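Participant: missing the sequence, but the structure's below:
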């Protein structure tokens, strides 16, 4: 088997070459969105995970899905407007749909099961913060940041690029906070563990929270590891 990934490879490079690695990273609770610039070996050592085993799993996954990986890693060379439209269609639209529904069901299960499952109080609180932050975040992207990027692509100017890159640090900071809330939600709910006395709404809510986390990891990856670095590289070239 060809060794594509070794301990020195950054997590964002792994996920860009092998998008299916996102499932494996989620299993081992490895952040590839906001820690994408860190080498995988460093993260595995920090988390006290077995590097030999996990790197073998990553390389095996890449080899087994080689043809599919090539189709899935298309965004690096695409136009900004196409990547942005994909983010809006695939991820922002999903958030507009799922966040209000989850807020309703989390409130329902908190009201019904909160006395016997006290962790639901914190889960309800954290999700409420997450919902507000995500809604504000995607509005800012769609109404301010993304139009600036598309405008820059049509007519590149240094001033427009400077304006864009000044926002990137703020967006990445928000992404880190969003990732932390997701981590806290998972910790509080014991990895979205569904108790034996859970009703159907309880079960569905935790399944949907897990799905939301997966979608957000993919969403933030496209911005943190592809869109933003491309813009920052262009900024470096102009200096």
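Facilitator: In hand now; what should we look at? All values derive from a computational prediction rather than experimental measurement. Numbers count the residues shown, from 1 in each chain.

Participant: From here on, just use CA atoms for contacts and neighbour counts.
Facilitator: OK.

Participant: what's the following helix or strand after the helix or strand where residue 180 lies?
Facilitator: Using DSSP states H and E, residue 180 falls within helix 158-188. Going down the chain from helix 158-188, the next helix or strand is helix 200-221, by DSSP H and E.

Participant: Enumerate the positions of the helix or strand following that following helix that are buried.
Facilitator: Once the chain leaves helix 200-221, the next helix or strand it forms, by DSSP H and E, is helix 228-238. For helix 228-238, a neighbour-count test (16 or more other C-alpha atoms under 10 Å) marks 228, 231-232 as buried.

Participant: mind checking how far residue 111 is from residue 99?
Facilitator: The gap separating residue 111 from residue 99 is 18 Å, by C-alpha to C-alpha, to the nearest Å.

Participant: Now do the most centrally placed residue in the chain against residue 21, distance only.
Facilitator: By C-alpha atoms, centre = their mean, the chain has its centre lying nearest to residue 217, at 1.9 Å. Relative to residue 21, residue 217 is positioned 12 Å away (C-alpha to C-alpha).

Participant: again with residue 148
Facilitator: 32 Å.

Participant: just residue 181 next, same as before
Facilitator: Residue 181 is 22 Å from residue 21, where distance means C-alpha to C-alpha.

Participant: Out of the two, name the residue with the larger neighbour count.
Facilitator: Higher neighbour count among residue 181 and residue 21: residue 21, with 20 against 17, using other C-alpha atoms under 10 Å.

Participant: wouldn't the more buried one be in contact with residue 12 here?
Facilitator: No: using C-alpha atoms under 8 Å, residue 21 is not in contact with residue 12, being 10.3 Å away.

Participant: take a look at this one as well, against the first:
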């Protein structure tokens, strides 16, 4: 996927550097780097998982149930991202930090983390036979990437985006939020 120059710059930022970035820039980054990417990763992974499960059902390391789990997870994630895009992000862009919606998103992030753990379980900790076909190898690589991306996405939102700019800049203790 081709990223904008701003997103390219964000790929190598440390958490300390993210603390100094405006909310609007963080939102733009999340939308391009994570939301758009998840929307391409999941359909591809679901298709690959269905194919691997169909062709290699009798293999001991076959990731049986992974396609259905990914499909369910994508449906949940899509709903989550839409809530962010349509409700929370516009509020954040207008310098409003609504604790209720943020708490809902953080709770859903915890559910996503449980779903990530289930991917690891269903994929036998990202294992495959030594002679696995190219489709299976690509699937394992992609689900590992999905898990890493989701964890980075959650961390950036919870630790940076959902923290008011004044708190991130050290101008407020956050107690009145």
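Facilitator: Arrived safely, thanks for sending. Everything numeric here is computed off the predicted structure, so don't read it as measured data.

Participant: sorry, back to before: in terms of neighbours, single out the busier of residue 111 and residue 99 of the first structure.
Facilitator: Taking residue 111 of the first structure and residue 99 together and counting by other C-alpha under 10 Å, residue 99 has the greater number of neighbours (20 against 13).

Participant: In terms of helices and strands, where is the counterpart of the more buried one in the second structure?
Facilitator: Applying TM-score structural alignment, one finds that residue 99 of the first structure aligns to residue 42 in the second structure. Using DSSP H and E, residue 42 of the second structure falls within helix 36-55.

Participant: Alignment lookup: residue 152 of the second structure to the first structure.
Facilitator: In the first structure, residue 152 of the second structure lines up with residue 218, judged by TM-score structural alignment.

Participant: cool, residue 67 of the second structure as well?
Facilitator: Per TM-score structural alignment, residue 67 of the second structure is aligned with residue 124.

Participant: Quick check: the gap between the closest residue to that match other than its chain neighbours and residue 52 of the first structure.
Facilitator: The shortest distance from residue 124 of the first structure to any non-neighbouring residue, by C-alpha to C-alpha, 6 or more residues apart in numbering, is to residue 106 (6.1 Å). Distance of residue 106 of the first structure to residue 52 of the first structure, given as C-alpha to C-alpha: 40 Å.

Participant: before we move on, back to that, what's near enough to touch the residue nearest to residue 124 of the first structure?
Facilitator: Residue 106 of the first structure sits next to 124, 202, 205 when contact means C-alpha atoms under 8 Å, 6 or more residues apart in numbering.

Participant: that older thread, just the buried residues of helix 228-238 of the first structure now: which is nearest residue 168 of the first structure?
Facilitator: Residue 168 of the first structure lies nearest to residue 228 out of the buried residues of helix 228-238 of the first structure, by C-alpha to C-alpha, at 6.8 Å.

Participant: I'd like to know how far the corresponding residue of the second structure for that closest one sits from residue 23 of the second structure.
Facilitator: Correspondence of residue 228 of the first structure to the second structure, assessed by TM-score structural alignment: residue 162. Distance, residue 162 of the second structure to residue 23 of the second structure, by C-alpha to C-alpha: 9 Å.

Participant: Please apply the same query to residue 75 of the second structure.
Facilitator: Residue 75 of the second structure is 27 Å from residue 23 of the second structure, by C-alpha to C-alpha.

Participant: One more: residue 137 of the second structure?
Facilitator: Separation of residue 137 of the second structure from residue 23 of the second structure (C-alpha to C-alpha) stands at 38 Å.

Participant: Compare those two (neighbour count), which wins?
Facilitator: Using other C-alpha under 10 Å, the more surrounded residue of residue 137 of the second structure and residue 23 is residue 23, with 22 against 18.

Participant: Next up, the contacts around the aligned residue in the second structure for residue 208 of the first structure.
Facilitator: Counting by TM-score structural alignment, residue 208 of the first structure lines up with residue 142 in the second structure. Residues near residue 142 of the second structure by C-alpha under 8 Å, 6+ apart: 41, 45.

Participant: Compute the first-to-last residue distance for stretch 10-27 of the second structure.
Facilitator: With C-alpha to C-alpha as the measure, stretch 10-27 of the second structure spans 12 Å from end to end.

Participant: Please apply the same query to stretch 84-95 of the second structure.
Facilitator: End-to-end for stretch 84-95 of the second structure, by C-alpha to C-alpha: 15 Å.

Participant: Appreciated, that's everything.
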